[in-house]
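[1] Structure here, sequence nowhere to be found:
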């Protein structure tokens, strides 16, 4: 759960990007907060937290 002021956004916390990518479901996005913590939230909830320092993470594995 992400808590911002009076809002509570359903979210699941992850420590590893690979874990988050494996758990990602349709209509969900991976986001990273300003402390570097990864979360999965519903697409419809992302706009509610975007202005609070949560940035969308590309769900595709990089080719590094």
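    Here it is on my side, so go on. Note that this is a predicted model, so its numbers are computed, not measured. Numbers count the residues shown, from 1 in each chain.

[2] all contacts plus neighbour counts: C-alpha atoms, from now on.
    Will do.

[3] Can you show me the strands along the protein?
    For the chain, the strands defined by DSSP state E cover 2-4, 7-9, 12-14, 28-32, 38-42, 55-57.

[4] Now do the buried residues in the helix ranked longest in the chain.
    In the chain, taking DSSP state H as the definition, the longest helix is helix 17-23. Buried residues in helix 17-23, counted by 16 or more other CA atoms under 10 Å: 17, 20-21.

[5] for comparison:
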């Protein structure tokens, strides 16, 4: 769960991007917060957290920058 102010966004925390890629399902995206923590959230919830330092991570391993 990602908690921002009074919002609680359903999310799953992962140790690294590879682990998140293995768990990724349809209609989900991988994000990384400003502390480098990797999360999976639903596509519909991403706009709610994007302005708080959560950046999308490309699910394609060939372009991994981490």
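    Thanks, I have it. Everything numeric here is computed off the predicted structure, so don't read it as measured data.

[6] In CSV, list the buried residues of helix 17-23 of structure 1 along with distance to residue 6 of structure 1.
    Output for those, formatted as CSV (distance: CA to CA, whole Å):
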residue, distance to residue 6 of structure 1
17, 28
20, 26
21, 29
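
[7] Look up how far residue 45 of structure 2 lies from residue 62 of structure 2.
    Using CA to CA, to the nearest Å, we find residue 62 of structure 2 at a distance of 26 Å from residue 45 of structure 2.

[8] More neighbours: which of those two?
    Higher neighbour count among residue 62 of structure 2 and residue 45: residue 45, with 14 against 7, using other CA atoms under 10 Å.

[9] Please say which position in structure 1 the more buried one maps to.
    Residue 45 of structure 2 maps onto residue 45 in structure 1 when the alignment is built from TM-score structural alignment.

[10] tally of neighbours for residue 10 of structure 1?
    13.

[11] separation between it and residue 37 of structure 1?
    Using CA to CA, we find residue 10 of structure 1 at a distance of 15 Å from residue 37 of structure 1.
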